[in-house]
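# following is a predicted model, sequence given first.
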Amino acid sequence: MKTYFRLLSFARPIGRYAIPYVIYTLLAVLFGALNLALLAPLLTTLFGQHENAAAIAKPEHFYDVFKMLNYYSMKINAEHGLFRTLQFVCLTIVVSVLIGNIFRYLSERTMENLRIHTLLNLREAVFNNVMDLHLGYFNEERKGNIIAKIAADVQVVQYTVTGTLQVIFKEPLTLLTYLVMLFIISYKLTLASMVIIPIAGFIISRIVSRLKEQAAAAHTSYGTMISYLEEALGGIKIIKAFNATPYIKKRFHEENLHYSGIMRSMTRRQHMASPVSETLGIVMVSGIVLYGGSLVLSNNGSLNAAAFIAYIALFSQIMRPAKAISTSFSNIHSGLAAGERVLALIDQQSQIKDAPDAKPVHQFREAIRFEQVGFAYNERMVLNHVSLTIPKGKSIALVGPSGAGKSTLMDLIPRFIEPQSGAILIDGQNIGSVTTDSLRALMGIVNQESILFNDTIFNNIAFGKPGATMEEVEAAARIANAHDFILATEQGYQTNIGDKGVKLSGGQRQRICIARAVLNNPPIMLLDEATSALDTESEKMVQDALNNLMKNRTSLVIAHRLSTIQNADHIIVLDNGNIVEQGTHVQLLEQDGLYRKLIEMQTFSAN
């Protein structure tokens, strides 16, 4: 129940929907029950003995519905005749049905608005929290599993948890109203019929007892399937290049079989609840017909034929809310299992948080300093007590073999990850004491992989600056050597570049990324293998763009090729998480150490 009420909290302000829903539902149920209650005077009018109205006393209590309706129908019959009475009863039924359906429509519309409102809040809360999580979380979690939680699981919560809210109020109210009506007609029959209800409830609860456990397994399996699908679509070229299609198909097929087996078992249990409850209902109706028929045949005055038929009609309707309640309890398990997965994602805490007293940093004046910085992935040390200074206006190159710690060192500066020991200072301030947004606003970042979005060229360049003008975007594109090829595209800056920029070449994609990085004119540039994946011609164009980018800026460059780093002001050589050499290109060549070996082998690579 704790999970249910927490999920329900996303419906706030719930009073905006709950109060009108309660009113509309109450009136809809009352008029719905009244429609069936009107059967008694209708049948009495058609088949009853038409006594004089004076012979029938007016009921003392207004809630004695059947006697009250019979009294007025007899009175109209006495004053206006049988056909007039029939017209009156039929018109009353039509008006009652119309009013009841109007209120039922308003009730359902209000609940649908509540459902949509809850879904909006829940999905937004999940997505916002995911966007706030640290990068390390995404390295450990399957993307497909995250997508499944945001899309499918939230949808399941919408239709089960909020749907159950509707059942929890409406169906018990309907059940109670019908029971009151049944007691008014015949308390003996009603008491007899209630004997079997606890037995039915016990049987149905046993049927659905394992549904929550199976639902949790089903959601996990579905998330794995979505992950396989996402990986297959993202790596389709490699899959075909290595003739791995049969393996990918087999992996997806096995998970699909596993998911289908769970769903088959769940469906079997869910569908079993309906026929069982229906069978039990028929047993109850048969018993009531037998017992009620004996009361009518005995002619003892406690129950007449018209009232008995109305009783049967009411009792047949009482099975509908009872069935809805049993179905809801079987579905709620799936909703709660999905809800727990969604709430787990909402509760996931980012390891990178601003300190309570963090202050924004507005400019970069002096230097970035690493003081005895250490970092490890699990138990593997990646950086071991690293100390270095990156002065303002200087270009610093990071080189070293794969796994040396270059990318990790760079990721520490914008606080994508946190050092486990030591400190990183910007202008003498620990970066943990400044706001993360203001820190990252000082930096432009270009990665080895050109990360672009399925949007126009203009919007991809203006991604970090939504209010950018066309003049500002064009100026950034010129610095990135991208303006000419952009104008040559079909619609210029308004050309859509497709998923991940698939319509552009590798060099063009990278230059768009460089334009995006330079648009805000950041004082610090972080360049992670920006040319390593390009051909020679594209590399020259991108390298020229990078040279433009680094003018009058502080830059930290992870280098793969000699052409990228030989003009750097200072070179840091990393190996096994330690700084083993540093100096200019010429100085390091003279030392005849690791740097010279790397230059000779041309094996600079990213970590």
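Perfect, I can see it now.
# hey, let's count contacts and neighbours off CA atoms from now on
Will do.
# skipping adjacent residues, who's closest to Asn129 in space?
Ile346 (5.9 Å; Cα to Cα, 6 or more residues apart in numbering).
# go on, Phe31?
Nearest residue to Phe31, sequence neighbours excluded (Cα to Cα, 6+ apart): Gly100, at 4.9 Å.
# can you give me the distance of the one you found to Val29?
Applying Cα to Cα, to the nearest Å, the value for Gly100 to Val29 is 7 Å.
# now Gln566
For Gln566, the distance to Val29 - Cα to Cα - is 82 Å.
# who's more crowded, these two?
More neighbours surround Val29 than the other of Gln566 and Val29, with 23 against 15 (other Cα atoms under 10 Å).
# which elements pack onto the helix or strand hosting that one?
Per DSSP states H and E: Val29 is located in helix 15-37. Counting contacts by 3 or more Cα pairs under 8 Å, 6 or more residues apart in numbering; DSSP states H and E, helix 15-37 packs against helix 82-132, helix 154-185, helix 305-347.
# count of residues packed around the closest residue to His560 other than its chain neighbours?
Distances taken as Cα to Cα, 6+ apart place Phe604 nearest to His560, at 4.2 Å, with adjacent residues excluded. Residues lying near Phe604 (other Cα under 10 Å) number 21.
# sec struct for Phe604, please.
Three-state call for Phe604 (DSSP: H, G, I helix; E, B strand; the rest coil): coil.
# what sits against it?
Applying Cα atoms under 8 Å, 6 or more residues apart in numbering to Phe604 gives the contacts Val399, Gly400, Pro401, Ser402, Ala559, His560, Arg561, Leu598.
# same thing with Ile248?
Each residue near Ile248 by Cα under 8 Å, 6+ apart is listed here: Ala232, Ile239.
# ok, and here's another one to check against it:
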Amino acid sequence: METFKRILHYSRPYGWRIAISMIASFAVGGTDAAIAYMVEPLLKKIFSEKDTMIFVLLPVAVIIVFLLRGVARYVQEYYIRTASQLAIQDIRNEIYRKHMDLSLRYFFDNPVGMLMSRIMSDVGQMQQGVANVITGLLRDGVTAIGLLGVIFYRDWQLALITFIVLPVTAIPTQKIGRRIKILAKQSLEQMGEITSILQETFTGIKVVKAFRLERREVERFNRTNFTMYRNLRKSIKYAALHTPVMEVITSLGVAGVIWFGGRRVMAGELSASEFFSFLTAMVMLYSPIKKVLSAYNTVQQSVGAAERVFDALDQRPEVEDPAEPVAFGKSKGDVELRNVSFRYNDEEVLRNVSLKAGRGDVVALVGPSGAGKTTIMSLIPRFYDVTGGEVLIDGIDVRRLRLDDLLRQIALVDQETVLFNETIANNIRLGCSDASLEDVEQAARAAFAHDFIMEMPDGYETNIGDRGVRLSGGQRQRLCIARAILKDAPILLLDEATSALDTESEHMVQKALANLMQNRTTFVIAHRLSTILHADRIVVIEKGEVVEVGTNDELLARNGLYRKLYDMQFSRDGGN
């Protein structure tokens, strides 16, 4: 119930639409009750009074009643469904905004396809439930109340027989609904897995083709799809069982009314017209009640989806702004890690790491895979918070700064070139949205990207497609460097920015990086040691600890881990 109340909470801003729908619902319910009520006087006029004028008036009255009923039903349906659609739109907007505020760990712990499914499939399931339930409660509920009034007015004794079986129908409805809710959540989880498979396959289609994985991926998709079908099949089984059970139970009430009412008619205690009027109202009554109870199954599916959605909405980011942030302008570029430790879940990733860098310094982080280099890079912009020690910028712990103020000081060029399905100019502007085209062009020239941009069909206004698929690896990387140059942040993080490039592209990117690194505090993770030979300090990380610090020449002279990595790489590369 709490979950459903929370769903309805999102409908409050659209209360006027619901109010119009409620008024129209009273009109729909009122016409049904009026039709049932009019059966008795109509039969009396036809069979007892032999009134022939009724055959002239009745067709006209039927047309008018059903015309009014049709208009009211349209108004009711339109306004309640638009209200539910707007409410669901708000929920979808909020869950997307909430996801954007969550910390990086959440996205690493949850597959992209599962997150997409939660925003699309789960919210869509909620939409269906909200629309159907509110529609049922308004239209069918009002109709049922009106018809109950008619049957109690006609004959309270027969009405009690009718009413006795109604609470009984709620028992199987509740049990079936609970089962459907569980199955709905399982089906939505399977839908999330299907979305993950689609996302992985389509994103990595080149690898799928190169390794001839088509059959394997098709089989994986088929297995997951069939598992979802099995859950849906159970839901269908329970939903299909609901109506027959309802009809069997209500037939007991119908049988009781026919037996008891028929005896009263034969005894002269009840006229035939009154009895048929009661039967009409009773038969009409069971239909909306059956719809209301059937809607319970839809409610359970909706609540199952809503619980998954609200679980995401209730997630709190690990990294948040401090309650009393320190005012901070532009950084001088002084960065220090002081006795920093970090655990990821139960795994200790860093232990007592300390290092310093000032404006203009280039600090290179090297070490075996999994040593903790990328983690150090992630702690400076607070993608994660340290579990021990401090990360300081200009002597201030980064946890005391607003995230906006902190990230304004940092530019990131990652090994994974992230570009959006936008124009080249807008991709460069990501770090400085109000930059003029002249500023964008100047940054592109500094990144050695201007020439290839001008060769594109629409220059800077060329749309580069999803993830920049129309560009080469070196071109994508230079656009990312241009983006960092335009941002003009005093601290620069380079995470293996040239690791995936060929020699020619790497040469161009290195020239662009040289322009970017001028007068900035730079931290570099380098796959190729040849790119960091001239770094002011090289910090060697092994198993989460700093094991060596020095220049290239100093570290080679020590014959430690750096010398081992150096010899391995340069002997493999033929001394180049």
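Cool, got the structure. Since the model is a prediction, treat every value here as computed from it, not as a measurement.
# thinking again about what came up before, overlap of the contact sets of Gly100 and Val29 of structure 1?
Joint contacts of Gly100 of structure 1 and Val29 (Cα under 8 Å, 6+ apart) do not exist.
# give the contact list for the most centrally placed residue in structure 1.
Against the mean C-alpha coordinate of structure 1, by Cα atoms, centre = their mean, the closest residue is Ile150 at 2.4 Å. Counting by Cα under 8 Å, 6+ apart, Ile150 of structure 1 touches Arg123, Val126, Phe127, Val342.
# highest neighbour count among the residues you listed?
Ranked by neighbour count (other Cα under 10 Å), the contacts of Ile150 of structure 1 have Val342 at the top, with 25 neighbours.
# how about the nearest residue to it, chain neighbours excluded?
Closest to Val342 of structure 1 by Cα to Cα, 6+ apart is Lys149, at 5.9 Å.
# helix, strand or coil for the one you found?
Under three-state DSSP, Lys149 of structure 1 comes out as helix.
# equivalent analysis for Phe416 of structure 1, please.
Going by three-state DSSP: Phe416 of structure 1 is coil.
# quick one on the thing from earlier: now the helices and strands packed on helix 15-37 of structure 1 in CSV, with distance to Gly428 of structure 1?
As requested, these are exported to CSV (distance: least, Cα to Cα, whole Å):
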stretch, distance to Gly428 of structure 1
helix 82-132, 27
helix 154-185, 46
helix 305-347, 34
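# so for Asn460 of structure 1, which of those helices sits nearest?
Of all the helices and strands packed on helix 15-37 of structure 1, helix 82-132 sits nearest to Asn460 of structure 1, with 18.6 Å by Cα to Cα.
# the following helix or strand past the closest one maps to which residues in structure 2?
Downstream of helix 82-132 of structure 1, the next assigned helix or strand under DSSP H and E is helix 135-140. Alignment of helix 135-140 of structure 1 against structure 2: residues 104-109, by TM-score structural alignment.
# same check on stretch 332-340 of structure 1?
The aligned range for stretch 332-340 of structure 1 is 299-307, by TM-score structural alignment.
# by how much does that stretch deviate from structure 1 on average?
Its aligned residues in structure 1 lie a mean 1.2 Å from stretch 299-307 of structure 2 after superposition (mean Cα distance after the TM-score superposition for structure 1).
# in the stretch 301-450 of structure 2, which spans are helices?
Ranges of helices in the stretch 301-450 of structure 2, per DSSP state H, counting those that start in this stretch, are 373-379, 403-407, 424-428, 437-446, 450-454.
# redo those as CSV? Include mean neighbour count and distance to Met191 of structure 2.
CSV is the format used below for those (neighbours: other Cα atoms under 10 Å; distance: least, Cα to Cα, whole Å):
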stretch, mean neighbour count, distance to Met191 of structure 2
helix 373-379, 20, 32
helix 403-407, 16, 35
helix 424-428, 25, 32
helix 437-446, 19, 42
helix 450-454, 16, 41
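# what's the farthest-apart pair in the contacts of Ile150 of structure 1?
When Cα to Cα is used, the two most widely separated members of the contacts of Ile150 of structure 1 are Phe127 and Val342, lying 10.3 Å apart.
# on that earlier part again, what does the helix holding Val29 of structure 1 rub up against?
In contact with helix 15-37 of structure 1 (Cα under 8 Å, 6+ apart) are residues 65-66, 93, 96-97, 99-104, 106-108, 110-111, 113-114, 169-170, 173-174, 177-178, 181, 310, 313-314.
# now list the buried members of the residues you listed.
65-66, 93, 96-97, 99-101, 103-104, 106-107, 110-111, 114, 170, 173-174, 177-178, 181, 310, 314 (16 or more other Cα atoms under 10 Å).
# returning to that earlier point: okay, now the residue nearest to Asn129 of structure 1: neighbour count?
17.
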